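Asker: Need a 3D model of the following:
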Amino acid sequence: MSIGARLRRWHPRTPPLPQDLADLVRAGDPEWFARELAIAVAPPWWVWTHLLRRFSWVVGIFGRVEVTGSIPEELRRGPLLLAANHIGDFDPFVIAVALHRLGVAPRIMTTGGIISAPVAGALLERTGAIRVERGTELARHAVRVTEVALVHGGHVVAYPEGRVGLAPDFWPERGRTGMARLALGLRVPVIPVSQWGAHEVLQYGNDWGKLRTLLRAVVRRPALRVHVGPPVVFDDLQMGRVGDANRARMRIAAALTRGLRPLRADELDAPAFRDPTRPTTAVAAFPGGIVPDDIP
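Answerer: Sure thing, here's the model as predicted:
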């Protein structure tokens, strides 16, 4: 076997899969499903926590990471869904560093294309990242892995919008109901993680402009702001009751929008950073960042 083929097949050693979880794996499931289940049930990988502890400063090369808010210790001891607005390809790194400062080693839901990359994708998977194959039948596997991670006390970062937000004014979209259904079904706290600034580090388009914006960020060092708000209240909602999943997703979008307003206080109408490669084909849940007081 060639060196290239070995690199494409290489993965760090995976923890053993408990027998009760092995029963979830069926013939025809992708080969990575069992591996991700085993990682989801295991404690955070020591390499991942070491990187967060010793090398978070690397993210600071590209901007000034500013974190506000907190996560109470009693919540950190149990499972958490951390809902973040998705503003660019660099923001997972900023979120990971910010949450580490607040005592959390996050497992981040990530597109399958990234985790499928040789070596780097394998390492990312081993950190607890959960593969999301959007728009395919394999998407349901991400739900199962996420459920297992949460049942075993994991702290999972997910993007309710399901992609980088494409609203013209950069306010969060209403997103999908997947996270809302998980939260209602498992009764897991949802913590809103609002962020701003990471979109200036890597442009949206996948061309040489990504390198240009990355190098420019080293010089400009934009503010990379993250605010962690209080848990979203779902006490009056129930899984399976008509309309409640939609109410839950709108409450998540409202919490993200409210947390985002102070982070972009000087850019409420439009972002100062212009990215011509970014489409503007979506609609914000709350245009202009204005959230009514009577969200149901």
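Asker: can we go C-alpha only for contacts and neighbour counts from here?
Answerer: Will do.
Asker: In stretch 158-171, which residues are buried?
Answerer: 158-171 (16 or more other C-alpha atoms under 10 Å).
Asker: Stretch 209-222 now?
Answerer: Residues of stretch 209-222 classed as buried: Lys210, Thr213, Leu214, Arg216, Ala217, Arg221, Pro222 (neighbour count, 16+ other C-alpha under 10 Å).
Asker: hang on, the fifth one in a strand?
Answerer: No. Under DSSP: H, G, I helix; E, B strand; the rest coil, Ala217 sits outside any strand and is assigned helix.
Asker: so what's it up against?
Answerer: Ala217 is in contact with Phe62, Gly63, Glu200, Val201, counting by C-alpha atoms under 8 Å, 6 or more residues apart in numbering.
Asker: Let's see if you can find the most crowded of these.
Answerer: Compared across the contacts of Ala217, Glu200 has the highest neighbour count, 30 neighbours, by other C-alpha atoms under 10 Å.
Asker: Next, the structure of the following sequence, for comparison with the previous one:
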Amino acid sequence: MNDGERPIAQPSRGLRRGFVAPAAVVRPALRALVRQEWLHAERIPRTGAILAVNHISELDPLSVAHMVYNQGLLPAVLAKAELWKVPVLRRVLQSTRMIPVERSRDGGRSLAAAQAALDEGRVIIVYPEGTVTRDPEGWPMSARSGAVRLALQTGAPLIPVGQWGMQELLPYPGFRLSPFPRKTARVLVGEPVDLDDLRGGPLTAAVLRVGTERMMDAVTELVAQLRGEPAPAWRWDLRTGRREGTA
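Answerer: Alright, predicted model coming up:
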């Protein structure tokens, strides 16, 4: 199935109701804390998509989900399973049917849940780096292949998204908000990553690696546009603690 053949689905009324109370709290809170600029949000397809976003702050999921929700779409964030252990937060995550990811023993369950959410017409939000960037200058790091695998398995469009500014409101590490002076968080939505030549064949490690590099190149270019400066030639590798390709 290619992108043009995806069926048009609509989330159920029950699912939509699950977003009403959280949205009533989160939207005004974010508006009060930070100026938000959403650039080319109209590029998000109405029939379900996968957003691959760079990760700069623990507030990222709220910020990007807010953008998606304001387009009249329902977001489904892939988030670390530990968040479901927080009592109040667990109820919100359950009512909005977000997708827990067990980092060490997921066994593909999160991707299966994401595919089901796509079939409902929801927008999947993925942070391919797996954690807030550790790059000393805040650039996107090397990434995991799950978003590309999901896009190739489902035919859903893979949309790169760059963001910058939310890390000034809530820097990593730590949970100390810095709302004054008021910050501006900007999100730039790109055009779909071209994966057509990778579709239809086996999902080998090489195929996933090529697709993942394309995805992160696109995300990094969007971040560079927001920052108004060129990105480094190599990406930070969390495993080695240095930029790839450097001595």
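Asker: that older thread, what's the closest of the buried residues of stretch 158-171 of the first structure to Glu74 of the first structure?
Answerer: Ala158 (20.9 Å; C-alpha to C-alpha).
Asker: can you pull the contacts of the closest one?
Answerer: Contacts of Ala158 of the first structure (C-alpha under 8 Å, 6+ apart): Leu81, Leu82, Ala83, Ala84, Ile108, Met109, Met179.
Asker: mind checking how far the alignment partner in the first structure of Leu150 of the second structure is from Ser70 of the first structure?
Answerer: Residue correspondence to the first structure (TM-score structural alignment): Leu150 of the second structure is matched to Leu182. Distance, Leu182 of the first structure to Ser70 of the first structure, using C-alpha to C-alpha, to the nearest Å: 23 Å.
Asker: Between those two, which is the more surrounded one?
Answerer: Neighbours were counted for Leu182 of the first structure and for Ser70 using other C-alpha under 10 Å; Leu182 has more, 19 against 15.
Asker: Please, which helix or strand holds the more buried one?
Answerer: helix 178-186 (DSSP states H and E).
Asker: quick one: the following helix or strand past that helix to the second structure mean distance?
Answerer: Downstream of helix 178-186 of the first structure, the first helix or strand assigned by DSSP H and E is strand 190-196. Its matched residues in the second structure lie on average 1.0 Å from strand 190-196 of the first structure after superposition (mean C-alpha distance after the TM-score superposition for the first structure).
Asker: how long is stretch 30-49 of the second structure from one end to the other?
Answerer: End-to-end for stretch 30-49 of the second structure, by C-alpha to C-alpha: 24 Å.
Asker: From the rest of the structure, what touches it?
Answerer: So stretch 30-49 of the second structure is contacted by 6-9, 63, 67-68, 71, 73, 118-124, 156-159, 169, 179, 182-191 (C-alpha under 8 Å, 6+ apart).
Asker: Okay, and which of these map to strands?
Answerer: Among the contacts of stretch 30-49 of the second structure, the members found in strands (DSSP state E) are Val123, Ile124, Leu158, Ile159, Lys183, Thr184, Ala185, Arg186, Val187, Leu188, Val189.
Asker: how close does the aligned partner of the last one in the first structure get to Leu102 of the first structure?
Answerer: So the one you mean is Val189 of the second structure. In the first structure, Val189 of the second structure lines up with Val228, judged by TM-score structural alignment. The gap separating Val228 of the first structure from Leu102 of the first structure is 9 Å, by C-alpha to C-alpha.
Asker: who's more crowded, these two?
Answerer: The neighbour comparison of Val228 of the first structure against Leu102 (other C-alpha under 10 Å) goes to Val228, with 25 against 17.
Asker: Tell me if I'm right that that one and Leu256 touch.
Answerer: No. Between Val228 of the first structure and Leu256 there is no contact under C-alpha atoms under 8 Å: 9.1 Å.
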